[in-house]
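Trainee: turn this into a model:
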Amino acid sequence: MSRFLPLTIRFVNGGTMVVTTVAEARTALAGSWKNKEAPDYLEAVRLVDDAIAGICRPAIAFAAFKKAAAQQGLLKPARPSAALTMLDELWSRFKAPPG
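Mentor: Okay, the predicted model is just below:
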């Protein structure tokens, strides 16, 4: 299965998990969520199961998982990569007035 940019999930019970694959998303969906009856959660479960079975594109399933996690406030904010931080620093030097 394809890999995606890492998502860090903070479960209701305080545990965390980094999710980078559809299989890991399935494991995360079995964790402690705020509302396992929410429509977006149920849709994510269905699509992740379908992706594992080969009848749904993994990218669609992973996007549904991310959406469900975000709506329940379980996504931990990601820090910018080291490369992005360096690029931001360089850009700030170019846009600063000379002097």
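
Trainee: contacts, neighbours, all on C-alpha from now
Mentor: Noted.

Trainee: residues near residue 73, how many?
Mentor: 15 (other CA atoms under 10 Å).

Trainee: distance check, it against residue 50.
Mentor: Here the criterion is CA to CA, to the nearest Å. By it, residue 73 lies 24 Å from residue 50.

Trainee: quick one: the strands in the chain?
Mentor: In the chain, the strands defined using DSSP state E lie at 7-10, 16-19, 75-76.

Trainee: ok, how many other residues are close to residue 95?
Mentor: Neighbours around residue 95, by other CA under 10 Å: 8.

Trainee: same question, residue 6
Mentor: Quick note: residue 6 (other CA under 10 Å) scores 12 neighbours.

Trainee: want to put them side by side, so please do this one too:
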Amino acid sequence: MGKFLPLSICFVDGRSMQVSSISEAEKALAGHWPKKEADAYREAARLLAAARDGICTPDTAFLAFEKAARQQCLLKPRKSSAGLRILDSLSAPN
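Mentor: Okay, here's the model as predicted:
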């Protein structure tokens, strides 16, 4: 299991994967992205490599990956947990 909360990525070719670590994020970058030449994509690739080499913090690299995936609309929405659904129902007006 990875260090980060898992992100569900759905690639252009329809494949999907869960990403929750630096190594999984690097594998995901090899998938089918709409624009691999985009600045956010290239920055994520650079920071993930730097994190693997110990030059960059993993948190910074993973955030860059998430930003790139979000900009290219590859993130699947997260389902709220059962606990959050209960809290939402309790706080909703009658």
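
Trainee: overlay them and tell me the TM-score.
Mentor: For this chain pair, the superposition-based TM-score is 0.94 by TM-score structural alignment, normalised by the length of the second structure; 93 aligned residues with a CA RMSD of 1.0 Å.

Trainee: ok, back up a step: looking at the strands of the first structure, which one is packed in the most?
Mentor: For the strands of the first structure, the largest average neighbour count (mean count of other CA atoms under 10 Å) is found in strand 7-10, namely a mean of 20.

Trainee: report all helices and strands that that one contacts.
Mentor: strand 16-19, strand 75-76 (3 or more CA pairs under 8 Å, 6 or more residues apart in numbering; DSSP states H and E).

Trainee: follow-up on the earlier one: what's the closest of the strands of the first structure to residue 26 of the first structure?
Mentor: Checking those against residue 26 of the first structure by CA to CA gives strand 16-19 as the closest, at 9.3 Å.

Trainee: with the second structure superposed, average distance for the closest one?
Mentor: Aligned to the second structure and superposed, strand 16-19 of the first structure gives a mean residue distance of 0.4 Å (mean CA distance after the TM-score superposition for the first structure).

Trainee: from the chain's centroid, how far away is that strand?
Mentor: 9 Å (CA atoms, centre = their mean, to the nearest Å).

Trainee: give me the contact list for that strand.
Mentor: Defining contact as CA atoms under 8 Å, 6 or more residues apart in numbering, one finds that strand 16-19 of the first structure is touched by 6-10, 25, 28.

Trainee: on that earlier part again, let me have the strands of the first structure in CSV, extended by distance to residue 36 of the first structure.
Mentor: CSV is the format used below for the strands of the first structure (distance: least, CA to CA, whole Å):
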stretch, distance to residue 36 of the first structure
strand 7-10, 15
strand 16-19, 17
strand 75-76, 16
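
Trainee: can you tell which of the ones you listed is closest to residue 55 of the first structure?
Mentor: Closest among the strands of the first structure, using CA to CA: strand 16-19, at 20.8 Å.

Trainee: show me what contacts residue 9 of the second structure?
Mentor: Going by CA under 8 Å, 6+ apart, residue 9 of the second structure touches 16-19, 28, 69, 74-76.

Trainee: how about stretch 63-79 of the second structure: buried residues?
Mentor: For stretch 63-79 of the second structure, burial by neighbour count (16 or more other CA atoms under 10 Å) applies to 64-69, 72, 74-75.
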